[in-house]
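Undergrad: got a structure for you, letters missing:
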């Protein structure tokens, strides 16, 4: 199915948000995930299934000034 991840269209298999993060090698807790512009609590990553057409943003903190 086609989804958009961080502004880039990709073809992925059906999976949960947690599985997608594992596939993309995101580890730790210093990032947030939004699906269709709604921030998803970490407690729901495993139960939330990605659907065709979803827009997923993985947001990481950056230092700067």
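TA: The structure has been received and is ready for your questions. Predicted model only: the values in this text are computed from it and were never measured.
Undergrad: please make it C-alpha for all contacts and neighbour counts, starting now.
TA: Fine.
Undergrad: what ranges do the strands span in the protein?
TA: 2-5, 8-11, 32-35, 38-40, 55-59 (DSSP state E).
Undergrad: what comes up buried for the last one?
TA: Yep, that's strand 55-59 we're talking about. 55-57 (16 or more other C-alpha atoms under 10 Å).
Undergrad: next one: residue 23 from residue 35, what distance?
TA: Counting by C-alpha to C-alpha, to the nearest Å, the gap from residue 23 to residue 35 is 17 Å.
Undergrad: take this one as well and set it beside the first:
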């Protein structure tokens, strides 16, 4: 099935959770990120149980330091 991650289309397995998706993207740190699906923020505690569906738009946001 296809989902969009940060404006890039990816082909993933059915029943893929957010946690599994993040494992498939090794260049992303697990700490210091936030995940939204279809413009709804998903809490870290929901990542392993929240399954993605065809057409979901996933936004992964990395925290940055600044001042």
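TA: Here it is on my side, so go on. Remember, predicted model here, so these are calculated numbers, not experimental data.
Undergrad: more neighbours: residue 23 and residue 35 of the first structure, which one.
TA: Using other C-alpha atoms under 10 Å as the criterion, residue 23 of the first structure and residue 35 rank with residue 35 on top: 18 against 9.
Undergrad: what residue in the second structure is paired with the more buried one?
TA: Residue pairing (TM-score structural alignment): residue 35 of the first structure is matched to residue 37 of the second structure.
Undergrad: is it true that that match touches residue 54?
TA: No: the criterion here is C-alpha atoms under 8 Å, and residue 37 of the second structure misses it with residue 54 at 11.8 Å.
Undergrad: can you tell me which residues contact residue 18 of the second structure?
TA: Contacts were defined as C-alpha atoms under 8 Å, 6 or more residues apart in numbering; by that measure residue 18 of the second structure touches 47-52.
Undergrad: looking at these, which has the most residues close by?
TA: Within the contacts of residue 18 of the second structure, residue 52 tops the neighbour count with 22 neighbours, counted by other C-alpha under 10 Å.
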